[in-house]
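[1] 3D model of this:
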Amino acid sequence: MSNLTIEERVRAIAEHVVADYGLELVHVEVVGARRRLVRIFIDKPEGVTHEDCSVVSEHVGTILDVEDFIPSSYVLEVSSPGLERGLYKREDYVRFAGRAARVRTREAIEGQRNFRGRIVGVEGDAVTFDDRVRGQISIPFGLIVKANLEIDLAEEFKRAEELAAARRVQTEGEG
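    Purely as a prediction, here's the structure:
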């Protein structure tokens, strides 16, 4: 394990810890040189709680202290990826197909590097994306520099209304 970078070692530790708690490891970042910031983003379908973050932070922090491979002091942050979560893995694009997103590429595709629209799905080694300007386009994973979900307020209000209606039906059925 000594040939791995600090970030890779932190990711390996975090993967084991989050798996023990039924959570998903979304992303790991290690930034800074003199005083490092170690960020771990976790998620679960029903949303991450403060308790989830606290438990993961405690366990990962203990392992990092015992293994002592980070050469300087560090700050450990464990949090939810947020509403506009980053998309890092092929599975993210499959899971969030149909959702609004932003994608930035390393190189221009048909003269464009920044895309906004909806994730259609995944085909082979590329994301099929419905861009607001270009229409449907295939974006190879290897060219993606950064990608995030984008909040569509109308969609979020509709989702919240559907959830509230489902809860009312469930409550009425119980009573």
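[2] all contacts plus neighbour counts: C-alpha atoms, from now on.
    Will do.
[3] which outside residues touch the helix or strand containing A19?
    Secondary structure assignment for A19, by DSSP states H and E: helix 6-20. Residues from elsewhere that reach helix 6-20, judged by C-alpha atoms under 8 Å, 6 or more residues apart in numbering: 1, 24-25, 27-30, 40, 42, 56, 59-60, 63-64, 69-70.
[4] So which of those is the closest to I119?
    Nearest to I119 out of the contacts of helix 6-20 is H27 (C-alpha to C-alpha; 19.7 Å).
[5] Now do the closest residue in space to that closest one that isn't next to it in sequence against S57, distance only.
    Closest residue to H27 apart from its sequence neighbours, by C-alpha to C-alpha, 6 or more residues apart in numbering: F41 at 5.2 Å. Separation of F41 from S57 (C-alpha to C-alpha, to the nearest Å): 11 Å.
[6] next up, for comparison:
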Amino acid sequence: MGLPIEQKVEVLVTPIIQELGLELVDVEYIKEGAHWYLRLYIDKEDGIDLDDCTNVSHAVSDLLDKNDPIPQAYMLEVSSPGLERPLKKDEDFIRYQGKLIHIRTKEPFQGYHEFTGYLAGLENDVIILEYEKEKVQLPRNIIEKANLALEF
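    Now for the predicted structure:
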């Protein structure tokens, strides 16, 4: 059956995005109403601007048209991951240590599906979250979604 569309796109576009000095944070392929959307979320150390989004859009459009990893018509959108940036790669969990994050699990863990706390680290595929002076160790394979959380 092959790789999911998001993974095919990620493999194709990552090198060109890196050449532009940017990081591919996430790829989303989703149907909203009658239309399909391919969303690329990009970032760099000091944040991205409209020019970055435009440059990536132009650079990857031709590549995607040529390689045609998506069978149906779709709209390409390139944007910032926002303040609640998703955390997916090991590097994300290392880079954002000490930051407030939110995790949703695929199944209940210690009776809960959602956890918010300070990222204390990543060890052996376990995310360590500090919450009210306690540490919770969440196995990576049960995490459905992890992202930075806004601090108030």
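[7] about what we covered before: mutual contacts of F41 and S57 of the first structure, please.
    V78.
[8] mind checking the SS state of D51 of the second structure?
    helix (DSSP: H, G, I helix; E, B strand; the rest coil).
[9] which residues sit in contact with it?
    If you count contacts by C-alpha under 8 Å, 6+ apart, then D51 of the second structure has nothing around it.
[10] So for the lengthiest strand in the second structure, what gets flagged as buried?
    For the second structure, the strand reaching the highest residue count under DSSP state E is reported as strand 112-123. Neighbour-count burial for strand 112-123 of the second structure, counted by 16 or more other C-alpha atoms under 10 Å, picks out E114, F115, T116, G117, Y118, L119, A120, G121, L122.
[11] Please enumerate the strands of the first structure.
    Remark: strands assigned in the first structure by DSSP E are 24-31, 36-43, 74-79, 100-109, 112-123, 126-131, 135-140, 144-149.
[12] can you redo the ones you listed as CSV with distance to L163 of the first structure?
    Output for these, formatted as CSV (distance: least, C-alpha to C-alpha, whole Å):
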stretch, distance to L163 of the first structure
strand 24-31, 23
strand 36-43, 20
strand 74-79, 24
strand 100-109, 19
strand 112-123, 22
strand 126-131, 27
strand 135-140, 30
strand 144-149, 20
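[13] And the residue of the second structure most remote from its centre, how far from G117 of the second structure?
    Distance from the C-alpha centroid of the second structure peaks at K133, with 27.9 Å (C-alpha atoms, centre = their mean). For K133 of the second structure, the distance to G117 of the second structure (C-alpha to C-alpha) stands at 10 Å.
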